[in-house]
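Participant: heads up, no residue letters with this:
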């Protein structure tokens, strides 16, 4: 169901707010200039003290400092100071939008309103994001309809979105609207859905703040659960950080709308993965975050579970697991996320509910990671069904990881049909971000360790021997892989066929991971 969560009056108020934010220079760079790099880094760790001290020392206090104290630090501000900071909107307008409440001459924040900056292949972007106040600004557990702001998961998913052009994009579970802002930079139109009407209202404010014509008019907001609002429709691209948190169904466990999709276990991730096949055009892709259960029953490997969903849906996939937690670690992570203090009576009760739920279903661990899916075109080459574990703690994806993965998928398409003889005829280039490390004992004739290190992408490190290092180093587009292997075999005095059988599978892997390129 398409909704219009802002009426004409609210849209006018948001437009005035945008004018005030521009005039106040309420930006990421300006705030960093007010409180300095050290305080900025501390604030990213939820430590507000350095930033608060820096703002308190300002005289006079600029409008951006008033807004930052109110909405980022959660501090009450004088009503008159807020009026000077928002001359177009006014305090009454801020109250009407639900940004603040005012009592006894003091304004207190009701929403988080923060500047946000992004960089991708299309250049830089600067927006304002509206969400609910985080747990550091409130006491006790979060309300069930809490709308999450910008966090590690948001940044990770933003990094997974490709920057190639798209006609229609589906932002499945938009929350505060941040992914729609990223997606619409490279798409003609975006459909953003959410089961939470409150989230859609805040997303509407976020999108309107980005510019009525440039963004808000190209993003359609729809209310409903997962794919229900887009039944029968297909998209070039789907992006989603679904509410995948595995939550026990006990009566005393809050079901947070922003993270709990109402399914058992990892069922919502399975539903999103399988449903992508029905909502992507041929060649369309989906870019998702998720988690998956490891179980003690037969076939209990978490990545194998996701691969089975993909295969049964007939999709291509590249699945990357970045972290794995035990049931106890998982429970602690998400109980704390809801604002319950570790060690409290409520925490211990909730931890018991989580562990009982995992034990009842034989869950021994939970993996977190990225899922890229594609609906293959008719007559496509061999399917890509890649699963891997990259054992870095899950955090924000490196800039451009979405484009990096899509380049790997393109390399697969270009080479999957080639046998070894045809592969050997290719003239390849070593990627510009690949460096070589060599270590050897003093006085040794040769290196004891050779590593090829990728600067971009996932920053992969490949342990190499002299033959592989020589092959990669010779990939400048002049000689075919076969001729390079022949020269190396002669130099190293080894059998050429045996060396070819050893190196060609690695060449395929280096093409897929972007360390070798078909074109410079």
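Facilitator: Good, I have the coordinates. The structure presented is a predicted model; accordingly, all values stated were derived computationally and were not measured.
Participant: going forward, measure contacts between C-alpha atoms and count neighbours the same way
Facilitator: Noted.
Participant: What residues sit buried inside stretch 230-243?
Facilitator: 230, 234, 235, 236, 237, 238, 239, 240, 241, 242, 243 (16 or more other Cα atoms under 10 Å).
Participant: okay if I get these as JSON lines plus secondary structure and distance to residue 45?
Facilitator: Formatted as JSON lines, these follow (DSSP: H, G, I helix; E, B strand; the rest coil; distance: Cα to Cα, whole Å):
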{"residue": "230", "secondary structure": "helix", "distance to residue 45": "38"}
{"residue": "234", "secondary structure": "coil", "distance to residue 45": "40"}
{"residue": "235", "secondary structure": "strand", "distance to residue 45": "37"}
{"residue": "236", "secondary structure": "strand", "distance to residue 45": "36"}
{"residue": "237", "secondary structure": "strand", "distance to residue 45": "33"}
{"residue": "238", "secondary structure": "strand", "distance to residue 45": "31"}
{"residue": "239", "secondary structure": "strand", "distance to residue 45": "27"}
{"residue": "240", "secondary structure": "strand", "distance to residue 45": "25"}
{"residue": "241", "secondary structure": "coil", "distance to residue 45": "22"}
{"residue": "242", "secondary structure": "coil", "distance to residue 45": "25"}
{"residue": "243", "secondary structure": "coil", "distance to residue 45": "24"}
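Participant: structure B:
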């Protein structure tokens, strides 16, 4: 997108997309489940084959143009954009002639078999429907970004503006479902994170170092009729110096990239600092930009060396704020390098790939990096007038699983877990003994027996929501949780169990209460 699109043209584009029924389910129905799954693997041939010979309806034309990157007949494009007009779309850099498109794309992708390429039209941006469910309910938008590798057929440009990827949907799923006054999106990219934040906040400020990204972000907000987002140009916290926010969300350019001239520095993922310096910058700056009680949620990578663990280093940067760090994956340097070289569109088996691979491994070896952690960070500035807490939130944990996406409702689970942490953290042991608890509705108990045995060999609580935690149980904790129906206070249950198990009440309480606090902090036990 080389220029700002006029507001009146955006209105007409919205009209044309709506008129064509350009929605996620409608597009998926065009080529079916198998082809849709292939597209998610960046393989478009199945979808291309399914549309061969299909009538050139506006919906089919839009899908061919913006999802598959095909050339379409000028007449078909005109029929898809009757209100917008092709001349206006071409002047704004959204569409181009086939010759111009091929020069920019660097590929001769399959098009309509009946199209004379000399008179065809191609998309110069990616523009596709997007549907979601968040704290405010279900919604759908259209999101514009740069064309991806699947259409380009080559490595990405360094100023590439990314569309909605896995990291984007992960951060959206993590967002706490609480209304706030002011929100900040650092490194907004195509703007979708700021758009989601606008559904919770009265005012949103979105920043990016890339003017190109900001043009896409402004276009997307306007296309979807979203007001209340202020877009500012600049790096990280610089555009909001002296300002504070109730919520900061950021999917920063955290990819650890060798600082050598022959390694591409993609703006959407590379912050220009050595190692995990961009994550350190965001974490250290949080205390100056969070309002009391405000929270920051981000994705990040952190390095492990022989001298220091990655999560310990990250925790040491969280000065003046509470932290909860969740590491979801741990990669060795070779695996990490392979992942991000492929992400930029450079494929194995090429000299270019091998050269980048060498640069990445040299960088990690020179700096003594042994592993790289990937995960989520939540920071909170303590409230000035909040309840007295026993200890600050200082939580780091590894939840390495095979999950490929964020479970539905994870933001709500994080909110419940924080509420549980705060609840138990304001109670001393005497107050906790007087509290009535119940088991969260998504929690079940598992028991495993040897054949013929009367007593279980393994007992565990299984959490159905959130991270799907499995908590091992001993006899005392299993009996305690089983009695938590909201009717009896914690102390009453402990005293009854001590009598039933013929155990010392003080000793039983000393072993149970710390675990009860942990179960509250994981939203497994909740206050009745």
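Facilitator: Thanks, I have the structure now. Keep in mind that what you see is a predicted model, and the values were worked out from it rather than measured.
Participant: any idea which of the buried residues of stretch 230-243 of the first structure is closest to residue 132 of the first structure?
Facilitator: residue 243 (16.6 Å; Cα to Cα).
Participant: Tell me how far the closest one lies from residue 291 of the first structure.
Facilitator: Distance, residue 243 of the first structure to residue 291 of the first structure, by Cα to Cα, to the nearest Å: 10 Å.
Participant: Touching the helix or strand hosting residue 282 of the second structure from outside, list them.
Facilitator: For residue 282 of the second structure, the host element (DSSP states H and E) is helix 277-289. Contacts to helix 277-289 of the second structure, defined as Cα atoms under 8 Å, 6 or more residues apart in numbering, come from residues 236-237, 242-245, 252-254, 271-272, 296, 300-302, 314, 317-321, 379, 381.
Participant: One more: stretch 105-115 of the first structure?
Facilitator: Against stretch 105-115 of the first structure from outside (Cα under 8 Å, 6+ apart): 26-28, 68, 70-72, 74-80, 82, 98-102, 126-134, 149.
Participant: Can you flag the buried ones in those residues?
Facilitator: 26-28, 68, 70-72, 74-77, 79, 82, 99-102, 127-134, 149.
Participant: Inside helices: which ones of these?
Facilitator: 28, 68, 70, 71, 79, 82 (DSSP state H).
Participant: Return the member of those residues nearest to residue 255 of the first structure.
Facilitator: Closest approach to residue 255 of the first structure among those (Cα to Cα): residue 71, at 26.1 Å.
Participant: show me the contacts for the equivalent of the closest one over in the second structure.
Facilitator: Alignment note (TM-score structural alignment): residue 71 of the first structure maps to residue 66 of the second structure. Residue 66 of the second structure makes contacts with 123, 125, 126, 127, 128, as judged by Cα under 8 Å, 6+ apart.
Participant: now the aligned residue in the second structure for residue 371 of the first structure: how far from residue 315 of the second structure?
Facilitator: Matched by TM-score structural alignment, residue 371 of the first structure corresponds to residue 377 in the second structure. Distance, residue 377 of the second structure to residue 315 of the second structure, using Cα to Cα: 10 Å.
Participant: overlap in contacts of these two?
Facilitator: 323, 325.
Participant: Using the three-state scheme, assign residue 526 of the second structure.
Facilitator: strand (DSSP: H, G, I helix; E, B strand; the rest coil).
Participant: ditto for residue 292 of the second structure
Facilitator: Classification of residue 292 of the second structure by three-state DSSP places it in strand.
Participant: Tell me the residue in the first structure aligned with it.
Facilitator: So residue 292 of the second structure corresponds to residue 282, using TM-score structural alignment.
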